[in-house]
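*Asks:* sequence plus the predicted model coming up.
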Amino acid sequence: MPAPFIKGNSAMTVLGPVAEPVPAARMTPAQARVLFAATMGNFMSATPVLYTVFGMVLIPISKEFGWPRAQVSGVLGLAALCAAAMAFATGPLVDRYGPRRLILMGSLSFAVALGLFSLAPARVLPFYGLFLLADIAAAFASPMTYSKAVSGWFDRGRGAALGFAGGVGNGLGATVIPIIGGLLLSRFDWRVTYQGMALMVGAIGFPILLRFLRDPPPGGLRDAGPARAEKGTGPANDLTLRQAVGTRAFWITALAIGLCAACMTAMFTNVVPVLTERGFALADGVTVVTVFALVCAVVQWLMGLVLDRIATPLILVPFYLLGLGGLLLLQYGPSMPWLVAAGVMMGLGLGAEYSALPFLVSRYFGFRSYGAIAGVLYGGINVGMGLIPFAMNGIFDAYRSYDPALHLIQGLMLAATAAFLFLPSYDRPLRG
C-alpha cells in the first residue's frame, strides 16, 4: 500500500482522506454485551439458518415432492418480495421503538416458524406459506436491526464493530450452520434438519438476546474529545428518508452495494446445486460454501477497520473484482483446489459488501432515519436474494445448465462495481 502523504494537517492516501489518529478507546461492558448479542443474533439469522440451509435441501425436497427445482426455489422469489416489504416496514419501526423489542419478538417467532416449516406437506400453498411465515418472523431480527443497535452503541470504531458483528455472526453462521445442516441431512432428512435449526434459534439464540441486547442511547453514542472537536467522527449528514432518496449517494449505494450484495448472497443458496450439476459431490459443495462463509466473516471485520481509517468507498473495488473472479472459477474451475480458491475470492467480495452497507448508511445519512433508509436498501437486497435463485433455477430448467445465469450475474456485478467511481467520500455534506 502506498505510504501516506501530508496535505495540510490531514493524513491522505492515494485512495482518499484518512481519519485523524485518535486515542484508543476501550470498549465498555455495555458495548461488549451488545456486540456479543448482535454477533450471536446474526449467527442465527435468516441468511445462514433459512436460506443457506434451503440451498442444501433444495434437491432432497425436489425429489421427495416430485417437483422441478424451479418450483421448489420459487418460494424464494415470493420470500424476497415479502422480506423487502418487511424491511420497508421494520425500518421505521426500529427508528421508533428501538431494535431490542423487535429483535426479541422476531427471534422467538423465527424459532417457532422454522419448526412449523419442517412439517410442510407436499402441496405448494402450505409449503410456500410456511416458508414465508419463517421469513416474516426473521425480518424483525435481521442484520438491519442488529446494525442499528451496533451503530448506535459505537462511534469511533463503528466500522470494526459492524464488521465484527456481521462477519463473525453471518459469516461464521454460514460456515458452521451448513456443517451442522450437512450432518443432520446425511443422517436424517430435510425436515429434521430444519427442526434442528429451530431448536438452536429458540434454545440458544433467544436467551442470549434477552440477557445481553440493549437499545442504544437516543441519537446514538457519540465519542467526545479533542479529535472530535477538530474533525467530527459523527456523520456529516443527518437526513430523513425523503432527503436521502434525493441524493446521488443513495442511488449509487443501492446499485454499487445493494445489487452486488444481492448477487453474491444469492450464490450461497446455489453453490451446492451449481457444483452438483457440474458433477461434484455434495461434500465438495459444502466445503466451498464453508470456505466462502469463513473468508467472508474475516473480511467483514478487517474491512470495517479499513473503512474506519480511509474515507472513500473506492477501497472496495478490488474486493468486488475478486468476487467476480470467484464466480468465474466456480463456473469453470476444473478441480477442488480451484473451487476452494473460488470460495476464497467470493468470500472476499461478499465480506466487503456486508461490511460496507451499514457503515456507509450511517456515515452518509446519519441516525435520524437510519432504520427507514437501511430498510429500503436491505429490502432491495432481499428482492435480489429471492429473485436471483429463482431465475437461476428457471434458466437451469430451460437450458439444463446454470451457465447463462452465471454470465448474467457476472455482468450485473461488473456494472455495479463501476458505479463506485461515482460515489463521494462519506465525510462530506451530500448534495442531490
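*Replies:* Cool, got the structure.

*Asks:* contacts, neighbours, all on C-alpha from now
*Replies:* Fine.

*Asks:* can you give me the strands for this protein?
*Replies:* 5-7, 10-13, 16-17 (DSSP state E).

*Asks:* any chance of these in CSV, plus distance to residue 372?
*Replies:* Converted to CSV, the strands of the chain look like this (distance: least, CA to CA, whole Å):
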stretch, distance to residue 372
strand 5-7, 37
strand 10-13, 33
strand 16-17, 29
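
*Asks:* for comparison:
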Amino acid sequence: MATRLPKPNFARAGLAFTCSNNWRAVFSSRTIVGSNRIVLSFHLISDLPLFPTDWRVLKWPPPKSSVRWTGMPRPVDGSRGHGRNWQHSLCPLGGWGDGNFPPPSIPIGERRLCHDKDISLYHLKPGACMSVDRSEFRQGWKVVAASALGIGTGLSPIPFYTMGVFVAPLSAEFGWGVDQIMLALMIMTLGAMVMGPVAGLAADKFGVRRVVLISVALFGLTLAGFALSNGSLTLFYINWMLMAALGAGTLPITWTRAVNNWFNANRGLALGLSLLGTGLFGAFAKLYANYLIGVVGWRMAYVGLALLPLLLALPVAYFLFHDVTDKGATGAPAKVARRGFTLRQALRTYRFWVLAIAFVPIAFAVGGPIPNLEKILGSKGLDAQQAVQIASLIGPSVIAGRLIGGWLIDRFWAPGVAFVLLALPAAACLLLTGDGVTATPAIVAVLLIGFAAGVEYDILAFMVSRYYGMRFYGAIYGMMYGFFAFGAGFGPFIFGRMFVQSGHYDTALLYGAIALLAGAAMLLTMGRYPTPESLPGDDARPVTEG
C-alpha cells in the first residue's frame, strides 16, 4: 500500500517563484494514486494580456528521496516536450506532471482573462518558452556593461572630474582666473539641463541606440576641440555649451532606458552596476589626464581624453548595446504593450513635482561637499596628506552605494530606502561641523556622503520607471535630470562661496543637513507603485492625480 504523502508546504520545501509584468504563480498539488509521488502544478496568471518577460525558480534545494518533483511538459501542438526535470529545464509549453496530467483549473474568483482565455501555462504557445535557468543578467549583461562604459566615459563624469587638473595649465597659458575657468562647469550644467529632456525625448521617439551612438561620437569630437583653444574665453565657453548640447545623449538618461527595459526583478541592481562607471572612470580620467599633461601637454591631453569615448565606448556600444526592441537584441524579454505616462501627463501629477523638487536639495547637499572635501577636512585641522587620503574614500563608498542601494530598492519600497540612505548623510554634515574634527568622524562622514552619492542616481532612475512606466521614460527622466543637475551644479559653487564669505564651511554643511532631511522626507509622500495595468497606454487619455 502506497504511503500517503502530506500536502507539501512550498515555502518550507524551498520553492520560490518570481514573475514579471505583474504575473503571479498559483500552486497546487495532487498525489498520484498507487505511487509514492506528489505532482506539483502551477498557473501563471495576470491582469494583463501579456506574456511574462521573465520568470524563474529562485531556489530549489535537493528534494527528499520520498518526493520526486517532476515537470514534464506536454506541448499543446502535440510535439514532444524538451523539459526533463525542473532542475535542468522548464518550458511553459503545456500541461505539467506525467503524461496527460493537466494543470488544475483556477477557481472563478482567481481567474484572470486574456483575450477570453485563462492565463495559464497550459494555454501558452511553444514560442513563449523560456528556460528556467536564464536569469535577467544572463540575458542583459551586455547592455549593463556597455552602459557602464558609456556613462563612465560620457558627459557626466569626464569634464567634471578632470576640470581641476586643467586649471593650472590653462591659467598659465592664457592668464585666465580660476573662477573664469570653473564657470565653464556651470555653463555645461545649464546646457545639460536644457538638452537632457531633448535627448530623452529623442531616445523615446527614434530609439535609444541611435541617439547614444551619435551622441558618443559628437561628445568625443567636441571634447577634442578644446585642444584648439586660442585664448578666447568666449570660444572656450561656446565649446562647453556645444559639448553639453551634443553630448547630452551620453548622460544616464539614455543608457538607463535600455537597462530598465531589459531588467525587472533586478532592475535596481542593474542600474547600480550601470552607473558604476561614473565613479570608476571619473577617478581614472583624472589620473589619466594629469599623466598626459605631464607627458604631452594639455592640448594633447584633451585629445587623449576624447579617445576614451571614441575608441572604447563607441565600438562597445555598437556591438553590445541594444534596446529590447532592436533587431540585434538577442535573448531580449518578450515585447510588451507600451504603457506609461507621456511627459505632459507626468507634469500633471503631484509625484513628478515631489521627485523634481526633492532632488534639488538632495543633489545640492550631496554634490556640494564632494569637490570641497580636501578643503573642508583641512579647515578642521587635518594635515594635507591625511585630508587627501580620507577624501579618497569617496570612490569606494560611491561604488558600495551603487550596489547596496540597487539591491535594496529591488526588494523594498524605493522611497523608504531613499529616506534612510539619503537622510544618513545629514549626520555626516553635522559630524564635519565644529572645531577639531578628528580622523574617525571624518572617515565616517566621507563614507556616508559617498554612499548617498552612489544611490541618488539609481533611486531617481528606478522611481521614474516604476511610477511612470517606460513609454516616455527618456523624456520624463530627462526633465527630472534637469532639476537634479541644477542642485548638483550649484552645490559646489555655493559651498565655496560661503567659505569665502565666512572663512569656514559650517554654515554650508548645516544647510546641507537640513536640505537632505527635507528632500528625503518629501519622497515618503510618493505612495505605492502603480500597477502596470493602471498606467495609460498608447490610446489613453491624459490623466491627473489627486
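*Replies:* Ah, there it is. In this text the structure is predicted, and so the values were computed from the model without any measurement.

*Asks:* can you pull the TM-score for these?
*Replies:* Laid over one another, the chains give 0.81 as their TM-score (TM-score structural alignment, normalised by the length of structure 1), with 405 aligned residues with a CA RMSD of 3.5 Å.

*Asks:* that older thread, deepest in the core, which of the strands of structure 1 is it.
*Replies:* strand 16-17 (a mean of 18; mean count of other CA atoms under 10 Å).

*Asks:* so what secondary structure elements neighbour that strand?
*Replies:* Contact partners of strand 16-17 of structure 1 among helices and strands, from 3 or more CA pairs under 8 Å, 6 or more residues apart in numbering; DSSP states H and E: none.

*Asks:* and it, how far from the chain's centre?
*Replies:* Centroid separation for strand 16-17 of structure 1 versus its chain: 26 Å, with CA atoms, centre = their mean, to the nearest Å.

*Asks:* do the same with stretch 65-82 of structure 1
*Replies:* 21 Å.

*Asks:* please apply the same query to stretch 51-71 of structure 1.
*Replies:* Relative to where its chain is centred, stretch 51-71 of structure 1 has its mean C-alpha point 23 Å off (CA atoms, centre = their mean).

*Asks:* what comes up buried for that stretch?
*Replies:* Within stretch 51-71 of structure 1, the residues that count as buried by 16 or more other CA atoms under 10 Å are 51-59, 61-62, 68-71.

*Asks:* what does residue 165 of structure 1 correspond to in structure 2?
*Replies:* When structure 2 is aligned by TM-score structural alignment, residue 165 of structure 1 is paired with residue 274.

*Asks:* and for the closest residue to residue 305 of structure 1 other than its chain neighbours, the neighbour number?
*Replies:* If the residues on either side of it in the chain are set aside, residue 305 of structure 1 comes closest to residue 160, at 4.7 Å by CA to CA, 6 or more residues apart in numbering. By the criterion of other CA atoms under 10 Å, residue 160 of structure 1 has 23 neighbours.

*Asks:* repeat that for the one 4 residues further on.
*Replies:* Other residues lying near residue 164 of structure 1 total 27 when counted by other CA under 10 Å.

*Asks:* equivalent analysis for the one 5 residues further on, please.
*Replies:* Residue neighbour count, defined by other CA under 10 Å, stands at 25 for residue 169 of structure 1.

*Asks:* surely the match of residue 165 of structure 1 and residue 148 touch.
*Replies:* Yes. Assessed by CA atoms under 8 Å, residue 274 of structure 2 is found in contact with residue 148 at 4.2 Å.

*Asks:* can you tell me how far residue 155 of structure 1 is from residue 237 of structure 1?
*Replies:* Applying CA to CA, to the nearest Å, the value for residue 155 of structure 1 to residue 237 of structure 1 is 14 Å.
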